[in-house]
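J.: Dropping the sequence and predicted coords here.
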Amino acid sequence: MSTRRTRGRPKTAPDSDRRRQIVAQALQIFRELGYARMTTDAVAARCQISKTTLYRLFPSKTELMGEIVETHIKSMIDLPRDYDHLPLAQALDLIFFNDIDEEADRERFAFLHFLFLEAAVNPELRAISDKFGRNAVLRLLSDWIDHQRGLGRIDVPDVHDAASILMDMVGGSIALTRDGRMEWPGSERRRAYVRECIRVFLGGVAPRP
């Protein structure tokens, strides 16, 4: 006598996988339509999920956009990570992904440029970019500099100021045009500029004998 198999509930993806999928689709909408039109309705429809599911995973559009910015930041700065065994110049070169290939370099520049333009006309996005982007990077750099100061490898009176100076120096590798747009310098030029910034910065924060 055969037993009848009951149909179970369909398998669902773990929340972590769903969040990644939603972020990926929301990023595409952001690039295609801009921040104002990256609505929760549009994201839910693109992901083929209910808004209830979307709001369970991302309670607000702000949180979703923050996740997009945070994901991008991971391609801009490789922290936290243990670099204590490396010379400081080599560590910073790796921290800023200065060895990234041309295609990936252009990709992250394209996102940064579009985010910059969109934030200029969307105050809400500007606040998100500052919170999840610049401020997050400053915290990571400050923590790393503070750790290096504790090891006696760096001598600075204020780690936050030092992190801000370093970030502004490296950020200068991408120039602004007269009409307020970012200008791509090319990977080779950007790498050389960043390495010179690192050299100058480390020269200023080296412990005095």
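T.: On my side now, so go ahead.

J.: alpha carbons only for contacts and neighbour counts from here, please
T.: Noted.

J.: how about the strands in the chain?
T.: Listed in chain order, the strands of the chain (DSSP state E) span 175-176, 182-183.

J.: wait, which of those strands is closest to V159?
T.: Distances from V159 to each of the strands of the chain were compared using CA to CA; the minimum, 25.8 Å, belongs to strand 175-176.

J.: who touches that closest one?
T.: Contacting residues not belonging to strand 175-176 are listed as 182-185 [CA atoms under 8 Å, 6 or more residues apart in numbering].

J.: Roughly how far does the closest residue in space to I68 that isn't next to it in sequence sit from S173?
T.: Closest residue to I68 in three dimensions, ignoring its sequence neighbours and counting by CA to CA, 6 or more residues apart in numbering: V23, at 6.0 Å. In this structure, V23 and S173 are 28 Å apart, going by CA to CA, to the nearest Å.

J.: okay, pairing it with this:
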Amino acid sequence: MSETIQHGLAGQGNRAARLPRTARRAQLLAAAQDVFAANGYHAAAMDEIAERAGVSKPVLYQHFPGKLELYLALLEIHVDELIMRVTDAMESTTDNKARVRNAVGAYFDFVDGESQAYRLVFESDLRGEPIVQAAIDRGTDACVRAITRTITADAGLEEEPARLLAVGLVGISQVAARSWLANNRTMTKDEAVGLISTLAWKGIGGGYPLQQHS
């Protein structure tokens, strides 16, 4: 769960507490995160979110005009978090092998978060809503672009093959991370990240002149 949302939990059990608008919004988002992650969009109720946040429904509606707007606000936060994780993985080192491992690790860390934010981004039951799908696509495209830039610069590839490699890395990382979680973490996260990043590195580094360097 993001730090902003966590901070909003202070005083959550006191309906009468008056919080600054930003703190109240974070509190409501934290409550909504729990409900959406547990129930999905369609089964989630604004009544339950308000109750979990310890506020009245009118207070909830002061901040979010409807359930869709609340859901989208959360989704955008988590999409931005994923983009930041992958971008940092690419920019935190010049060692390409480490970059691949970090990129894989970014997805494993994302799905392993206590807030289950990944459910909104990867398993949304509202993908049929164009504005929701656009937000999810924005996250995927931004992660692919961050990896594509690195591969293009270091391997001297044209954009199309570099992008295809980036799409492959994003795809294998996301699917493997979710499978690891669904199978109750039968190996440690470090072991799983190492296994998948080795596979990805041998494919990317073996097929193109993307060298490990510092």
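T.: Perfect, I can see it now. It should be emphasised that the depicted structure is a prediction, and the values quoted were computed from it without experimental measurement.

J.: returning to what we had before: which residues sit in contact with the equivalent of the residue nearest to I68 of structure 1 over in structure 2?
T.: With the correspondence set by TM-score structural alignment, V23 of structure 1 lines up against L29 in structure 2. Contacts for L29 of structure 2 (CA under 8 Å, 6+ apart) come out as 5, 70, 74.

J.: out of those, which ones does structure 1 keep as well?
T.: When those are mapped onto structure 1 through the alignment and contacts are counted by both residues aligned by TM-score structural alignment, their matches' CA atoms under 8 Å, the preserved ones are 70, 74.

J.: In JSON lines, list the contacts of L29 of structure 2 along with distance to T87 of structure 2 and neighbour count.
T.: Converted to JSON lines, the contacts of L29 of structure 2 look like this (distance: CA to CA, whole Å; neighbours: other CA atoms under 10 Å):
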{"residue": "I5", "distance to T87 of structure 2": "22", "neighbour count": "21"}
{"residue": "L70", "distance to T87 of structure 2": "26", "neighbour count": "20"}
{"residue": "L74", "distance to T87 of structure 2": "20", "neighbour count": "21"}
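
J.: could the contacts of L29 of structure 2 be laid out in CSV, adding distance to P130 of structure 2?
T.: What follows is the contacts of L29 of structure 2, written out as CSV (distance: CA to CA, whole Å):
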residue, distance to P130 of structure 2
I5, 26
L70, 16
L74, 16
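
J.: still on that earlier bit, can you flag the buried ones in the contacts of strand 175-176 of structure 1?
T.: With neighbours counted using 16 or more other CA atoms under 10 Å, the contacts of strand 175-176 of structure 1 contain these buried positions: 182, 184.

J.: Would you mind measuring from the residue nearest the centre of structure 1 to S129 of structure 1?
T.: The residue lying closest to the centre of structure 1 (CA atoms, centre = their mean) is I73, at 1.0 Å. Counting by CA to CA, the gap from I73 of structure 1 to S129 of structure 1 is 10 Å.

J.: The strands of structure 1: which one's closest to F109 of structure 1?
T.: Smallest distance to F109 of structure 1 across the strands of structure 1 (CA to CA): 8.9 Å, for strand 182-183.

J.: which residues sit against that closest one?
T.: Residues outside strand 182-183 of structure 1 that contact it (CA under 8 Å, 6+ apart) are 113, 174-177.

J.: try 6 Å
T.: For strand 182-183 of structure 1, the surrounding residues in contact (CA atoms under 6 Å, 6 or more residues apart in numbering) are 175-176.

J.: so where do the helices sit in structure 1?
T.: When assigned using DSSP state H, the helices of structure 1 occupy the ranges 15-33, 40-47, 51-57, 61-73, 88-95, 102-121, 123-129, 135-150, 159-171, 187-205.
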